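Chemist: Okay, sequence plus prediction incoming.
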Amino acid sequence: MARSFDPGLQVERTTLAWIRTSMAFAVVSLLMIRTSRPETVVVAVVLALAGLVASAGLGLVQRSRHRDRVTDFNEAVPVPGFRAVTAGTVLTLLLAGAALWCVWS
């Protein structure tokens, strides 16, 4: 495995931030079930499962991206993260909308 010589360990901090985001997705997804009304619990469970799948997907994608970032960093190649950030933003907005629907419906 490639080793980073970054004294600030930027790559590791970025990966840890993505892991925290993934865990937050899982927590919010499960809270949707708890905060939903009895008549909408089935929809809340479906939305929560979708959120958990998104959480797992984020975690797995970022795990593989971490290896690439360490290698690219050691080779002084810039690593653009536009697609990952855009996907995370879109998933966050969708999860927030679903959570609001579960609470206010």
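Modeler: Perfect, thanks for sending it.
Chemist: Only C-alpha atoms from now on, for both contacts and neighbour counts.
Modeler: Noted.
Chemist: For residue 64, see how far away the residue lying closest to residue 95 once chain neighbours are set aside is.
Modeler: Excluding the flanking residues, the one nearest residue 95 by C-alpha to C-alpha, 6 or more residues apart in numbering is residue 51, at 6.7 Å. As judged by C-alpha to C-alpha, to the nearest Å, residue 51 and residue 64 stand 20 Å apart.
Chemist: try this one side by side with the last:
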Amino acid sequence: MARSDDPGLQVERTTLAWIRTALAFAVVSLLLIRTGRPETIVVAILLAMAGVITAAGLGLVQRARHRGRVTDFNQADPVHGPRAVLVGTLLTIVLALGALYCVWS
């Protein structure tokens, strides 16, 4: 069975990257309120709230999966999270479309 020379470090970097992504998602969501037009402030606030809740959920899920990943990585059985990537991608697209609506309408 293959073992890593730096057990857990790659997994730690991945977890930290997910947390940074979630934080950036929350910040961009909140900036939507500032850049939105007065006519679309309700939509901007709803999108911002959804973005912050989503960012918190992504961060918490990734932190919770961290322990399992460390164990699986040390046993040379990598764990992939395609659902997290898909959800993050779809929510980014929704947030971008909502931002375009709020800024340009």
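Modeler: That came through fine. These numbers were taken from a predicted model, which means no experiment stands behind them.
Chemist: Buried residues of stretch 46-61 of structure 1, list them for me.
Modeler: For stretch 46-61 of structure 1, burial by neighbour count (16 or more other C-alpha atoms under 10 Å) applies to 47, 48, 49, 51, 52, 54, 55, 56, 58, 59.
Chemist: now those residues as JSON lines including distance to residue 102 of structure 1?
Modeler: Compiled in JSON lines, those are given as follows (distance: C-alpha to C-alpha, whole Å):
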{"residue": "47", "distance to residue 102 of structure 1": "9"}
{"residue": "48", "distance to residue 102 of structure 1": "10"}
{"residue": "49", "distance to residue 102 of structure 1": "13"}
{"residue": "51", "distance to residue 102 of structure 1": "13"}
{"residue": "52", "distance to residue 102 of structure 1": "16"}
{"residue": "54", "distance to residue 102 of structure 1": "18"}
{"residue": "55", "distance to residue 102 of structure 1": "18"}
{"residue": "56", "distance to residue 102 of structure 1": "21"}
{"residue": "58", "distance to residue 102 of structure 1": "23"}
{"residue": "59", "distance to residue 102 of structure 1": "24"}
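Chemist: Alright, I will stop here.
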